[in-house]
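1. Structure of the sequence below:
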Amino acid sequence: MSANKAERVIEIDQICGRLYEERRMRLEPMPYRVGYPILKLVYSAATNAIHNVGLNEASLIISKAEVVKGYYCEKMKTSSSRA
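-> Here you go, the predicted structure:
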């Protein structure tokens, strides 16, 4: 999955600065394939905050959502060998 597709979902949904419950309800019926991994990421972050820090689920706000493109590696081209 490309970073451009994930970026599009984050921009359409405008995740940043919204309550967790509101964003979760909006990401669940999303028709794009990349919506499910983003939903899993948001759900995992909320579960960690609730379990490890002891925060209340109703008070969670998504402060930052960022998609970073990974590195690009070209395939090596072999040169013809002479015998």
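2. Only C-alpha atoms from now on, for both contacts and neighbour counts.
-> Will do.
3. any residues touching stretch 23-36, and which ones?
-> Stretch 23-36 is contacted by residues M1, K5, A6, V9, D13, I15, I38, L39, V42, Y43 when judged by Cα atoms under 8 Å, 6 or more residues apart in numbering.
4. Now that we have those, which of them are buried?
-> A6, V9, I15, I38, L39, V42 (16 or more other Cα atoms under 10 Å).
5. so which strand or helix has the fourth one?
-> With secondary structure defined by DSSP states H and E, I38 is part of helix 35-48.
6. Identify the residues contacting I61.
-> Taking Cα under 8 Å, 6+ apart, we find I61 in contact with G17, R18, L19, Y20.
7. from what I can see the first one touches I62, true?
-> Yes - applying Cα atoms under 8 Å, one finds G17 in contact with I62, separated by 5.5 Å.
8. one more to put side by side:
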Amino acid sequence: MTSSSSLEARAISRYVRVSPYKVRRILNQIRGRSYQDSVILLKYMPYKVCSIILKILFSAVSNAKQSFGKNDNLFVISEARADEAPFLKRFRPHAQGRGFPIKKRMSHIIIKVKVV
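-> Model prediction:
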């Protein structure tokens, strides 16, 4: 017989062109919440990254349904994290002929859902 802690599915989105600092601000809000609550929060938050996180969350729940055949109401977000990805290096002209480096950051977003 399997324990409920092993019933966990995940979804990963790599090289998302959003800074991990901006993604973590949203992920901290949904971590530990139920799937239904998280969807409601993400739909009404005014940030660009919410639509990206919502797609990843839908994918994780879809993976869980495919693997375990459980209902939507039973899922809780067990892990939500944004890791640093390689960044794009760009330069902006500055005073006296110098170049000012700009880092265009990217993220790897990982969401895991488990059955309660």
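9. Need the counterpart of S59 of structure 1 in structure 2.
-> Here S59 of structure 1 is matched to L74 in structure 2, going by TM-score structural alignment.
10. Now that that match has come up, it's in contact with K65, right?
-> No - L74 of structure 2 is not in contact with K65 according to Cα under 8 Å; the separation is 10.4 Å.
11. okay, these two: which has more neighbours?
-> Ranked by neighbour count (other Cα atoms under 10 Å), L74 of structure 2 and K65 place K65 first, with 16 against 13.
12. re earlier: G17 and I62 of structure 1: who's more crowded?
-> Neighbour comparison, G17 of structure 1 and I62: the larger count goes to I62, with 15 against 12 (by other Cα under 10 Å).
13. about what we covered before: redo the contacts of stretch 23-36 of structure 1 as CSV? Include distance to E66 of structure 1.
-> Shown next, in CSV, are the contacts of stretch 23-36 of structure 1 (distance: Cα to Cα, whole Å):
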residue, distance to E66 of structure 1
M1, 15
K5, 13
A6, 9
V9, 11
D13, 13
I15, 10
I38, 11
L39, 14
V42, 12
Y43, 16
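14. Closest to V67 of structure 1 out of these?
-> A6 (6.9 Å; Cα to Cα).
15. follow-up on the earlier one: buried set for the helix holding I38 of structure 1?
-> Those would be G35, I38, L39, V42, A46, for helix 35-48 of structure 1 by 16+ other Cα under 10 Å.
16. ok so, going back, can I get the contacts of I61 of structure 1 in CSV with distance to V68 of structure 1 and secondary structure?
-> Listed next are these as CSV, based on distance: Cα to Cα, whole Å; DSSP: H, G, I helix; E, B strand; the rest coil:
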residue, distance to V68 of structure 1, secondary structure
G17, 19, coil
R18, 21, strand
L19, 23, strand
Y20, 22, helix
